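K.L.:
Requesting a structural model of the entry that follows:
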Amino acid sequence: MASGAAVFLDRDGVINRDTGYVAEVDDFHFLEGAIEAMQLLKKKGYQLVVVTNQSGIARGYYTEDQFLTLTEWMDWSLADRGVDLDGIYYCPHHPTEGKGEYLQACQCRKPAPGMLLEGLKELKLDPASCYLVGDKESDLDAAINAGFGHKVLVKTGKPLTESGIAKADEVYTDLMAFAKSLPSQG
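P.N.:
Next up, the predicted model:
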């Protein structure tokens, strides 16, 4: 296992405004302070990994290619601002609403831990030292299922539930409040 820690971020509701099935650059709006929060996390020595369910692909609302084009734009937009993402993982499936090959109960769709486990393996990370920042209970369930040591909710996406709050180690107003709270790495 590598030393150091990573912060795994849900996308919609944590990094960008969750307007429902975001697939086009014109519909993607970074949340206020999110880029600066990611800059701060990188400055403090954390790896950053995005993990996002994308059932809009499964439902036929947009194609996997459209998602990848948007993701490349997001990645370059962040890189232009000094934020190099260490990994981006997505799940294009849905167990009941998917079409064709995307109709499946998979191990990558949160709350399953597949995306997180893949990131841990590829980056050689210890899950106990990693953080998952999400805006809903299924994000936290994925972190629990992957053995993450730190589960964080932010209030910038979906309305928080009592059961979600109970599973969180900490709840913050937004990603910047979380980033400010973390100590720098060694």
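K.L.:
Please make it C-alpha for all contacts and neighbour counts, starting now.
P.N.:
Will do.
K.L.:
Mind jotting down where the helices sit in this protein?
P.N.:
In the chain, the helices defined using DSSP state H lie at 34-43, 55-58, 64-79, 114-123, 137-145, 162-167, 175-181.
K.L.:
could the ones you listed be laid out in TSV, adding distance to A6?
P.N.:
Listed next are those as TSV, based on distance: least, C-alpha to C-alpha, whole Å:
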stretch	distance to A6
helix 34-43	9
helix 55-58	25
helix 64-79	17
helix 114-123	9
helix 137-145	13
helix 162-167	20
helix 175-181	12
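K.L.:
Sequence B follows; please return its structure for comparison with A:
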Amino acid sequence: MMKLVILDRDGVINYDSDDYIKTADEWQPLPGSLEAIARLTKAGFDVCVATNQSGLARGYFDISELHAMHHKMVQLVEEQGGRIEKIEFCPHLPEDNCYCRKPQPGLYQHILSCYPDIDPGKVFSVGDSLRDLEAAVAAGCPPILVKTGKGERTLAKGGLPGNTVIVDDLDAAAAHIIYHQHRGD
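P.N.:
The predicted structure follows:
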């Protein structure tokens, strides 16, 4: 049976910056994140990434630089024995009010449409911001908040969706997801 997990990028897989991650050199994995994706892959999950990238619309980087960042991420994950099946990104500004920018569920729904046999209620989604969690819930996916990236700030603000699981990092999220998948939750 096909299994799927959806991850945010900045603050979950790699270090985040309030000044944006603008180059492949600035894209640096968080400790244990690449190994966590490899564990999910080895446990039979398709791993997809859903990420807001308004830095494109702001002119901080261009599409070729974004592709270079994603190529680096995919390559580093593969070196650990993992795989990222799909990367969906929103290039728009918040004021564009598009359907793909989190907290809207468009990125998640597009990924889920590629997996029509999977119940969204069994697709864990991992993020570090409230908008990640809100997009997951709007798409019907159980949300997991990591304390990395903006996670501690998000936790301090409160107002999380009621079914949010809170973990330290992507490694802990992977352990939670694999455990619940084996239990059949």
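K.L.:
Any idea which of the helices of structure 1 gets closest to F8 of structure 1?
P.N.:
The closest of the helices of structure 1 to F8 of structure 1 is helix 114-123. By C-alpha to C-alpha, the value is 7.8 Å.
K.L.:
now for the biggest strand by length in structure 2, which elements pack on it?
P.N.:
Counting residues, the longest strand in structure 2 under DSSP state E turns out to be strand 45-52. On a contact count with 3 or more C-alpha pairs under 8 Å, 6 or more residues apart in numbering; DSSP states H and E, strand 45-52 of structure 2 meets strand 3-7, helix 33-42, strand 86-90, helix 106-113.
K.L.:
For V7 of structure 1, which of the helices of structure 1 is the nearest?
P.N.:
Closest to V7 of structure 1 of the helices of structure 1 is helix 34-43 (C-alpha to C-alpha; 8.1 Å).
K.L.:
A105 of structure 1 pairs with which position in structure 2?
P.N.:
Under the alignment by TM-score structural alignment, A105 of structure 1 pairs with N97 in structure 2.
K.L.:
Give me the distance between its match and P91 of structure 2.
P.N.:
Using C-alpha to C-alpha, to the nearest Å, N97 of structure 2 is found at 12 Å from P91 of structure 2.
K.L.:
can you pull the contacts of the residue opposite Y15 of structure 2 in structure 1 once aligned?
P.N.:
Mapped onto structure 1 by TM-score structural alignment, Y15 of structure 2 lines up with R17. Residues counted as contacts of R17 of structure 1 (C-alpha atoms under 8 Å, 6 or more residues apart in numbering) are F28, H29, F30, L31, T156, G157.
K.L.:
V49 of structure 1 too?
P.N.:
Contacts of V49 of structure 1 by C-alpha under 8 Å, 6+ apart are A6, V7, F8, L9, L85, D86, G87, I88, Y89, G119.
K.L.:
and Y115 of structure 2, what does it touch?
P.N.:
Per C-alpha under 8 Å, 6+ apart, neighbours of Y115 of structure 2: none.
K.L.:
Identify the residue of structure 1 aligned to it.
P.N.:
Match for Y115 of structure 2 (TM-score structural alignment): L123.
K.L.:
ok, now H92 of structure 2?
P.N.:
By TM-score structural alignment, H92 of structure 2 lines up with H93.
K.L.:
Surely its match touches S55?
P.N.:
Yes. Between H93 of structure 1 and S55 there is a contact at 5.7 Å, judged by C-alpha atoms under 8 Å.
K.L.:
Please say which of these two ends up with more neighbours.
P.N.:
Neighbours were counted for H93 of structure 1 and for S55 using other C-alpha atoms under 10 Å; H93 has more, 26 against 22.
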